[in-house]
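>>> Pasting a predicted model and its sequence here:
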Amino acid sequence: MPMSAFYDPDEALARVEADIAAAQERASAAQEVRAKIDEVRGVARSERGEVVAQVDPTGLLRDLELSDAATRLRADALSTLIVRTVRAAMQDASRQAVAIMDDAFGAGSAVSRQLQDELDQRMR
């Protein structure tokens, strides 16, 4: 059977191998991005330094420091200050995570926008 000018098995195989290599590179890059994001820690300090909060990219509180001045605040004022500071730390972690995605996949890429949307919803 004569070989058609439109079908070259060697060329088709080369395209498949190139596609596989590109997919493997994307998977490796995605793993590196995931590892970098897992290391992100958002940090925020209250205006007068009574509260310092540290969160991971999921918003999980990893550390909370209260100064001696914090213990002199009324309980409701301290709880409000803690919540505000934790939210600010979450925003910091979000900015860092999106920046990592932008670096890896391009600013404003679909994956960066999706991550930003998810983080925005989490903050609501």
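That came in fine, so what should we check first? Numbers count the residues shown, from 1 in each chain.

>>> switch to C-alpha atoms for all contacts and neighbour counts from now on
Will do.

>>> tell me the helices in the chain, going along the chain?
Counting by DSSP state H, residue ranges of the helices within the chain are 9-39, 75-105, 110-123.

>>> Figure out which of the ones you listed is closest to Val55.
Proximity to Val55, assessed across the helices of the chain by Cα to Cα, is greatest for helix 75-105 (6.1 Å).

>>> Tell me which of the helices of the chain approaches Gln54 most closely.
Each of the helices of the chain has some distance to Gln54 by Cα to Cα; the shortest is helix 75-105, at 6.0 Å.

>>> list the helices and strands that closest one packs on?
Taking 3 or more Cα pairs under 8 Å, 6 or more residues apart in numbering; DSSP states H and E as the contact definition, the neighbouring helices and strands of helix 75-105 are helix 9-39, strand 42-45, strand 51-55, helix 110-123.

>>> Measure how it sits relative to helix 9-39, angle-wise.
Using axes from the mean of the first three to the mean of the last three Cα atoms, to 10 degrees, one finds that helix 75-105 and helix 9-39 are set 160 degrees apart in direction.

>>> Next one for the comparison:
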Amino acid sequence: MRPFLFGEKMKFIDIFAGIGGFRSGLERAGHQCVGYIEWDKFARKSYQAIYKTKGEYTAHDIQQVKGVELPEADIWTFGSPCQDISIAGRQEGLIKGAKSSMFFEVIRCLKERIGGGEDVTCLSYHGKC
């Protein structure tokens, strides 16, 4: 891994993109989105209306994505579904939860240098809050 210089533009991929919260911040900081993955059709339509996505890699279902298909990126951002591990959710856990286990799909695909994700309180307790 090479060090990045201050102010250097990095490429990122937006996984579980929603309507683009991570993208908004990274683009404002001068970085470039090279692709996004989002399952929800309404979130995808909003994302495409908000951002210029023409020519970017896109996929609907991360479970169908092969890591080698993804464009080169310095950063992967993801806010994976957390309903199964959130205090407000069913607390089925990261492994048994059908939604929260999508986290492992990112790990399966991950081949880049830097990853960033959103956390909820129960993630570190494995759903035992």
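It's in. Because the structure is predicted, anything quoted here is derived from the model rather than measured.

>>> Can you give me the TM-score here?
Comparison of the two superposed chains (TM-score structural alignment, normalised by the length of the first structure) gives a TM-score of 0.31, and 63 aligned residues with a Cα RMSD of 4.2 Å.

>>> sorry, back to before: any chance of the helices of the first structure in CSV with mean neighbour count as columns?
Shown next, in CSV, are the helices of the first structure (neighbours: other Cα atoms under 10 Å):
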stretch, mean neighbour count
helix 9-39, 13
helix 75-105, 19
helix 110-123, 14
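
>>> Throw these into TSV and include distance to Arg45 of the first structure, thanks.
Compiled in TSV, those are given as follows (distance: least, Cα to Cα, whole Å):
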stretch	distance to Arg45 of the first structure
helix 9-39	20
helix 75-105	6
helix 110-123	18
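
>>> what's the closest of these to Val52 of the first structure?
Val52 of the first structure lies closest to helix 75-105 among the helices of the first structure, at 6.9 Å (Cα to Cα).

>>> host element of Gly35 of the second structure?
If you go by DSSP states H and E, Gly35 of the second structure is part of strand 32-37.

>>> so what secondary structure elements neighbour that strand?
Helices and strands touching strand 32-37 of the second structure, as assessed by 3+ Cα pairs under 8 Å, 6+ apart, comprise strand 11-15, helix 21-28, strand 57-59.

>>> List the buried residues for the helix or strand just after that strand?
Secondary structure here is assigned by DSSP H and E; on that basis, the next helix or strand after strand 32-37 of the second structure toward the C-terminus is helix 41-50. Within helix 41-50 of the second structure, the residues that count as buried by 16 or more other Cα atoms under 10 Å are Ala43, Arg44, Tyr47.

>>> Specify the angle between helix 41-50 of the second structure and strand 32-37 in degrees.
160 degrees.

>>> how about the helices of the first structure, which one is nearest Ala53 of the first structure?
Taking Cα to Cα as the criterion, Ala53 of the first structure comes closest to helix 75-105 out of those, the separation being 5.5 Å.
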